[in-house]
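**Q** Fold the following.
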Amino acid sequence: MMMMPLQGSIAAEAFNCSEPPNFNNFDVNSCCRTPEINLNDVPQRCQQYIKQLKSANENYPAYAHICYPECIYRETGALVNGQLNMVQVKRFLMTHVHRKDRDILPEIERSFEKCLANIKGHMKKANIEAYNVLPHGCSPFASMIYSCVNAETFLHCPAKMWKSDRNCLIAKQFAEQCNPLPHVPLPMN
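**A** This is a model prediction of the structure:
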């Protein structure tokens, strides 16, 4: 593994992207503190929605990991007729993110805009107007936006919300090198 200089005390590593760093039981999600967001009863409503989706195995709802973000965005008014409404995204964030966490709002908004532009650009190049709805589920569009926004916000987390320890810095370096925009695999149709 080659080492390159980096600002700060840890040298940047040139990673083999097919072999992520071994963090043992370290929770990478602890690196950028998640803002407190008041979703009211939206998570419970979406849980009920996910449970009613048909699946080959009733213990595992169909496409729950894909349909849950779509439900959250739809229930908060951010997703209308399969399209992300950035005005509503910004309005929702401004009114539902706790005051102490507002420093991260510009970064989350920038992440939404960057991810939306990137995914829409991919769709245009592939001549895709909208992603197909999966059997017994939903379109992957919202989950792709969700995953991309999380990754992009992680990479640009405000210093006030970032935990500067070795594992977090290595995780960020790995993501920067090995997980380019849109940070998720994109379906071809």
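**Q** For the rest of this, base every contact and every neighbour count on C-alpha atoms.
**A** Noted.
**Q** packing partners for the lengthiest helix in the chain?
**A** The longest helix of the chain (DSSP state H) is helix 105-125. Packing partners of helix 105-125 (3 or more C-alpha pairs under 8 Å, 6 or more residues apart in numbering; DSSP states H and E): helix 86-96, helix 141-155.
**Q** do that again at 10 Å, thanks
**A** The contact analysis (3 or more C-alpha pairs under 10 Å, 6 or more residues apart in numbering; DSSP states H and E) places helix 105-125 against strand 83-84, helix 86-96, helix 141-155.
**Q** I'd like the structure of this one too, to check against the first:
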Amino acid sequence: MWNFKYSLVFILLGCGTVVYGQTIDCQRPPQLVDPALCCRDGGRDQIAEKCAEKVLGTVNGQQNNGPPSMDGATCLAECILTTAQYKQAPKTLNLEFIRSDLTSKFSNDTVYVEAMTSAFAKCEPQAQRRLAAIQQFNPKQPKCSPFAAIVLGCTYMEYFKNCPAHRWTQSAECTLAKTFVTQCGLGA
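**A** Now for the predicted structure:
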């Protein structure tokens, strides 16, 4: 449904840890690795494609002007969650529908369904808190509410941190990326 490449930029929190003799500095992320190469997700679907075309003006998955702006990414996330009927109110997810929809789409992969459903459930209250903080410091109403973008960013970060073994690619780069996001407090 949503692809990692559309994830929003995350704020890095300071901490340090060691992986395979290499020190992780949470202020300096390791070399970027496409999370989708490490942890296969459900892939893009028609909803994501149509929303990308509508919001970002893409054709056949190709963006016209590089990465989306913050407004573009926020509106894309809102379009995806609304069109998929995952968002039931401005700040609420329809978790029963999410589980049902994922179960129908991935009936042969209950582990994936459970990982994604758990991630959405964990991220909904986190997104509500972050949205309240954003609105407190910036009462100006943006074009699209950041709630959906916060939910999707958090959900895919949680999914990445708890990637099912059968969807995980064993490599030094992937292990380092997973350790970084887990140890540095990214996600919910």
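**Q** Counting neighbours, what do you get for Ser111 of the first structure?
**A** Ser111 of the first structure has 23 neighbouring residues, counting by other C-alpha atoms under 10 Å.
**Q** All the helices of the first structure, in order from the start?
**A** According to DSSP H, the helices that the first structure contains are 42-52, 64-75, 86-96, 105-125, 141-155, 166-178.
**Q** In the second structure, what range does the second one match?
**A** Residues 72-83 of the second structure are where helix 64-75 of the first structure aligns, taking TM-score structural alignment as the criterion.
**Q** ditto for the last one
**A** The aligned range for helix 166-178 of the first structure in the second structure is 172-184, by TM-score structural alignment.
**Q** Pull out the buried positions in the matching stretch.
**A** Residues of stretch 172-184 of the second structure classed as buried: 173-174, 176-184 (neighbour count, 16 or more other C-alpha atoms under 10 Å).
**Q** Tell me which residues are up against it.
**A** Contacts with stretch 172-184 of the second structure, where a contact means C-alpha atoms under 10 Å, 6 or more residues apart in numbering, come from 12-20, 22, 24-35, 37-39, 157-158, 160-163, 168-169, 171, 186-187.
**Q** and the residue sitting furthest away from the middle of the second structure, what does it touch?
**A** Largest separation from the mean C-alpha position in the second structure: Gly21, at 29.3 Å (C-alpha atoms, centre = their mean). Listed by C-alpha under 10 Å, 6+ apart, Gly21 of the second structure has no contact partners.
**Q** cool, and Ala11 of the first structure?
**A** Per C-alpha under 10 Å, 6+ apart, neighbours of Ala11 of the first structure: 2-5, 169-170, 173.
**Q** which among the residues you listed gets closest to Gly121 of the first structure?
**A** Gln173 (25.6 Å; C-alpha to C-alpha).
**Q** ok, now how distant is Thr110 of the second structure from Lys122 of the second structure?
**A** 18 Å (C-alpha to C-alpha, to the nearest Å).
**Q** Can you pick out the residue with more neighbours from these two?
**A** More crowded of Thr110 of the second structure and Lys122, by other C-alpha under 10 Å: Lys122, with 17 against 12.
**Q** Mind telling me what the more buried one corresponds to in the first structure?
**A** Checking TM-score structural alignment: Lys122 of the second structure goes with Lys114.
**Q** Likewise for Lys105 of the second structure?
**A** That one, Lys105 of the second structure, aligns with His96 by TM-score structural alignment.
**Q** Count the residues that sit near that match.
**A** If we define neighbours as other C-alpha under 10 Å, then His96 of the first structure has 15 of them.
**Q** So it versus Arg110 of the first structure, what's the distance?
**A** Applying C-alpha to C-alpha to His96 of the first structure and Arg110 of the first structure gives a distance of 17 Å.
**Q** what does Pro182 of the first structure give?
**A** Separation of Pro182 of the first structure from Arg110 of the first structure (C-alpha to C-alpha): 13 Å.
**Q** and the contacts of stretch 172-184 of the second structure, which are buried?
**A** The buried subset of these - by 16+ other C-alpha under 10 Å - is 24-26, 35, 38-39, 157-158, 160-163, 168-169, 186-187.
**Q** ok, the equivalent of Phe15 of the first structure over in the second structure to Pro35 of the second structure distance?
**A** Applying TM-score structural alignment, one finds that Phe15 of the first structure aligns to Ile24 in the second structure. Distance, Ile24 of the second structure to Pro35 of the second structure, using C-alpha to C-alpha: 18 Å.
**Q** for Pro90 of the second structure, same thing?
**A** Separation of Pro90 of the second structure from Pro35 of the second structure (C-alpha to C-alpha) stands at 28 Å.
**Q** Equivalent analysis for Gln183 of the second structure, please.
**A** From Gln183 of the second structure to Pro35 of the second structure the distance is 16 Å (C-alpha to C-alpha).
**Q** Neighbour count for Pro182 and Arg110 of the first structure, which is higher?
**A** Neighbours were tallied for Pro182 of the first structure and for Arg110 using other C-alpha under 10 Å; the higher tally belongs to Pro182 (21 against 15).
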